[in-house]
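Trainee: predicted model and sequence follow; I will ask about them next.
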Amino acid sequence: MAGFVYIVTNSKRGTLYIGVTSNLERRIFEHREGLTPGFASKYGCTQLVWYEEHLQIATAIQREKSLKRWYRQWKIELIETVNPEWRDLYFALW
């Protein structure tokens, strides 16, 4: 089963949340609608600003754990390499 690692935020260079899922569209919809209790909902992280697809969910989980250990600046640089304007990528998924 494929997996996705993703980063959602509440604003440009704002609070970052890193997650992993097998269904990116559904998961981001849940973030946007406030259906995910916890950190992301508490801080209003609803905008998808970065994601990466992996062929195996286990690889995606490993990547998520790795990214969570990164310094904040490294995460910002990762986002800005592919999304310098911090556009919400949710609508580009289709």
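Mentor: Okay, I see it. Quick caveat: nothing in here was measured; it's all calculated off a predicted structure. Numbering: from 1, shown residues only.

Trainee: every contact and neighbour count from this point should use C-alpha atoms.
Mentor: Will do.

Trainee: distance check, the residue of the chain most remote from its centre against Ala58.
Mentor: When distances to the mean C-alpha position of the chain are computed (C-alpha atoms, centre = their mean), the maximum falls on Met1, with 18.7 Å. According to C-alpha to C-alpha, to the nearest Å, Met1 and Ala58 sit 9 Å apart.

Trainee: ok, Glu64 next?
Mentor: To Ala58, Glu64 is 10 Å away according to C-alpha to C-alpha.

Trainee: dump the residue contacts of Ser22.
Mentor: Residues in contact with Ser22, defined by C-alpha atoms under 8 Å, 6 or more residues apart in numbering, are 1-4, 57.

Trainee: A further structure is provided below for comparison with the first:
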Amino acid sequence: MKNYAFYVYITTNPAQTVLYTGMTNDLVRRLAEHYESRGQVDKFAGKYFCYRLVYWEFHQYVRHAIEREKEIKGWRRAKKVALIESINPTWELLNAAIQP
């Protein structure tokens, strides 16, 4: 039986003024895409330079990951900040922690 991996994640810009919530099955690739899209105004993460990973969680099933992403996207910023700080109180850059 194949194991699946899906990730819900939150990135921010260097000034930590913007939060981006997303879902992917390849977090390393997706973070690279965010980094490469810096300055591209047609993409939210690119327009606001949201490439700094500050939170992520694993899901085995895509449906659960999609539901969780939608849930978090519906939250106000304060609740997202509380979620980030529950595992990453200093907003440490987590990109290197998920590299292969």
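Mentor: Thanks, I have it. Remember, predicted model here, so these are calculated numbers, not experimental data.

Trainee: quick one: TM-score?
Mentor: Here the TM-score for the pair of chains, by TM-score structural alignment, normalised by the length of the first structure, is 0.91; 94 aligned residues with a C-alpha RMSD of 1.6 Å.

Trainee: compute the distance between the closest residue to the residue farthest from the centre of the first structure other than its chain neighbours and Glu77 of the first structure, please.
Mentor: Take Met1 of the first structure and drop its neighbours on the chain: the residue closest to it by C-alpha to C-alpha, 6 or more residues apart in numbering is Gln56, 5.5 Å away. Remark: distance between Gln56 of the first structure and Glu77 of the first structure (C-alpha to C-alpha) = 25 Å.

Trainee: in the first structure, what residue corresponds to His59 of the second structure?
Mentor: Aligned against the first structure by TM-score structural alignment, His59 of the second structure finds its counterpart in His54.

Trainee: meant to ask about Ile98 of the second structure, not that
Mentor: Ile98 of the second structure maps onto Leu93 in the first structure, by TM-score structural alignment.

Trainee: any idea what sits nearest that match, other than its immediate chain neighbours?
Mentor: Spatially, and ignoring its direct neighbours in sequence, Leu93 of the first structure is nearest to Glu25 (7.0 Å; C-alpha to C-alpha, 6+ apart).

Trainee: and for Leu31 of the second structure?
Mentor: Of all residues not flanking Leu31 of the second structure in the chain, Tyr51 sits nearest, at 6.3 Å (C-alpha to C-alpha, 6+ apart).

Trainee: ok, Ile87 of the second structure next?
Mentor: Closest to Ile87 of the second structure by C-alpha to C-alpha, 6+ apart is Tyr55, at 7.6 Å.
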